[in-house]
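>>> pasted the sequence and its predicted model underneath.
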Amino acid sequence: MADKHIDDISGVETTGHEWDGIRELNNPLPRWWLWTFYATIVWAIGYVIVYPAIPMLKDATRGVINYSSRAELTKEVASAKAAQGALAQKIAASSMDQILADPQLTQFATAAGAAAFKVNCVPCHGSGAAGGAGYPNLNDNDWLWGGSAEAIHQTIAHGIRSSDDPETRLSEMPAFAEILKPDQIRQVAAYVISLTDKPHNPALVEPGKQVFADNCASCHGENAQGNREFGAPNLADAIWLRVHGEDEIAKQVQAPKHGVMPAWQARLGETTVKELAVYVHSLGGGE
């Protein structure tokens, strides 16, 4: 057509687009690009015919091979569950010592226990099992009832002061405000803090040691290193569950706080409890 512009230098017709005096040449697309483009169209048509592709109101086109990624995933999940079921059955039928003696069972139980821990235990013990105020750190070596795999299993299964389990672990520290005089409570608090830190008044340590021997040693031991049979904590290692400092120790002696851990066996089942015990035991503080 007469109105078409031809570039003077290249002799190629322009598209009519112009910007700041620059005109766009109407060069044809490369043949290789065109054939690639045509091939993708053919491939797309073939894909729609062979595979599920076009969404409908309630379903989609099935395709000639009737492939379903959901069916494939369901099959893979069922296969994985079957493999896990065999290991879970072995864990259910094995003692804690037998599980720990079998590397395959230990690995499986640790992984399963970690998953169960995140769902059931993190709210109290934290995502890293480091505990918090009033909740024990499960990574250290301070165990109220013992850190062996079997002891941990017993604690998880039946809980601590759990009202709905007759086999729960029980320990009650009496309120010494009804037993000791205020000055005796200050003395014993000074003695206890002196085992790991400096007391406010060093003169109270010696009489406090006698108060401790008369009232506390039966549970916490003569050297205040605790007694796992009673769930009595070690007071000589600077690891404190509920209190920090001399004043807080005095308050605990006066009116002790008693925590409660649920009994998990009835809720989770024996297999999951064993898996949790193996995981907790593996954190580093287990014996």
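Structure's in. What do you need? Numbers count the residues shown, from 1 in each chain.
>>> please count neighbours and contacts with C-alpha atoms only from this point.
Will do.
>>> quick one: buried residues of stretch 86-95?
Applying a neighbour-count criterion of 16 or more other CA atoms under 10 Å, one finds 87-88, 91-92 buried in stretch 86-95.
>>> now, those that are in helices?
The helices in this structure, assigned by DSSP state H, contain 87-88, 91-92 from those.
>>> those: which two are farthest apart?
For these, the farthest-apart pair by CA to CA is 87 and 92; their separation is 8.6 Å.
>>> in three-state terms, label residue 23 for me.
Using DSSP: H, G, I helix; E, B strand; the rest coil, the secondary structure recorded for residue 23 is strand.
>>> can you map out the helices along the stretch 151-287 of the chain?
Assigned helices in the stretch 151-287 of the chain, in chain order: 182-194, 205-215, 217-220, 246-254, 265-268, 270-281 (criterion: DSSP state H, counting those that start in this stretch).
>>> before we go on, here's another structure to hold up against the first:
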Amino acid sequence: MADKHKHVDEVSGVETTGHEWDGIRELNNPMPRWWVYTFYATIIWAIGYAIAYPSWPMLTEATKGVLGYSSRAEVTAELSDAKAAQASNAERIASSPIEDIMADPELKQFAISAGASAFKVNCAPCHGSGAAGGKGFPNLNDNDWLWGGNPQEIYQTIAHGIRYDGDEETRVSEMPVFADMLTPDEMRATAAYVLSLTAMPSNPALVEPGKQLFADNCASCHGADAKGSREVGAPNLADAIWLKGEGEQAITDQIRSPKHGVMPGWVNRVGDPVVKDLAIFVHSLGGGE
């Protein structure tokens, strides 16, 4: 409630505002001078800021301010400075073979950083943001390579792709459809042998006949030891790393009707320097040779 008559606090001698809550009265103390001066200073500062910098919106644009400052212009200038700082390294990468880039620690680190950015934009949709891949898309963090894992081999794969019709230099490998050559029982036996190289098949009795079937039909590409051949892009079947699916049934299905993935060639899309950056970045992930 509010008192109709002025009231002075007996203890402090200060007049109250007339407001009272549960017997407690509010003193009518003035604000400290330093606080008032600070408040006035902020008003002056705000007026000066509004005059000096863009601030007040109008119909088509904001006031420009007497200093002519623009945050967009500042960002543009910073980007230009960054590009200028990178220009030297970018030019060196464009004109240098991969071997020379790898031999220069500073240039190599620049390529890795640039490749990481390019990877997120161009490669992550298939291989994942962490390059761990997925079913049908290779994991680029391990040391299992269909076509070789040194920087030049990785460059070739990225530049020209795999089974990519738009590039005559693309990598090409075709696994035949064995449903036309083997019976269902023979395909199951072959799958049992392949699985036995890394795990226990459901019917161990099929391993020996499957081994002979593998030697007759598969060893020409995958090798007698089933460790594959990078010359033809035949995967290593003895390392428990599976691209098209894991398990006995998945192996049988791949023998019966092989799945062939396609990777586009990137050199005509992003340019040779970016492909070099990507190759060196992928090589740096930990699985390079």
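Sure thing, it's come through. Computed from a predicted model, the values in this text were never measured in an experiment.
>>> got a TM-score for the two of them?
In this superposition the chains share a TM-score of 0.95, using TM-score structural alignment, normalised by the length of the first structure; 286 aligned residues with a CA RMSD of 1.4 Å.
>>> to residue 128 of the first structure, which of the helices of the stretch 151-287 of the first structure lies closest?
Go through these one by one with CA to CA and the one that ends up closest to residue 128 of the first structure is helix 270-281, at 10.7 Å.
>>> what range in the second structure matches the closest one?
Correspondence between helix 270-281 of the first structure and the second structure is established over residues 272-283, with TM-score structural alignment as the criterion.
>>> same question, stretch 98-115 of the first structure
On the basis of TM-score structural alignment, stretch 98-115 of the first structure is assigned to residues 100-117 in the second structure.
>>> what residue is smack in the middle of the first structure?
When the first structure is reduced to its mean C-alpha position, the closest residue under CA atoms, centre = their mean turns out to be residue 118, at 3.2 Å.
>>> how about that one, nearest residue that isn't a chain neighbour?
With CA to CA, 6 or more residues apart in numbering as the criterion, residue 118 of the first structure has its nearest non-adjacent residue at 6.7 Å, and that residue is residue 127.
>>> same deal with residue 162 of the first structure?
Leaving out its chain neighbours, residue 162 of the first structure is closest to residue 262 (CA to CA, 6+ apart), at 5.3 Å.
>>> what's the neighbour count on the one you found?
The criterion is other CA atoms under 10 Å. On that basis, residue 262 of the first structure has 19 neighbouring residues.
>>> now it: how far from residue 165 of the first structure?
The gap separating residue 262 of the first structure from residue 165 of the first structure is 9 Å, by CA to CA, to the nearest Å.
>>> residue 20 of the first structure now?
86 Å.
>>> now do residue 285 of the first structure
Residue 285 of the first structure sits 26 Å away from residue 165 of the first structure, taking CA to CA as the criterion.
>>> and residue 208 of the first structure, by the same measure?
Spatial separation of residue 208 of the first structure from residue 165 of the first structure under the definition CA to CA is 38 Å.
>>> next one: residue 191 of the first structure
The span separating residue 191 of the first structure from residue 165 of the first structure equals 37 Å under the rule CA to CA.
>>> for these two, work out which one has more neighbours and name it.
More neighbours surround residue 191 than the other of residue 191 of the first structure and residue 165, with 27 against 17 (other CA under 10 Å).
>>> so what corresponds to the more buried one in the second structure?
With TM-score structural alignment as the criterion, the equivalent of residue 191 of the first structure in the second structure is residue 193.
>>> correct me, but its match touches residue 215?
No - Residue 193 of the second structure is not in contact with residue 215 according to CA atoms under 8 Å; the separation is 10.6 Å.
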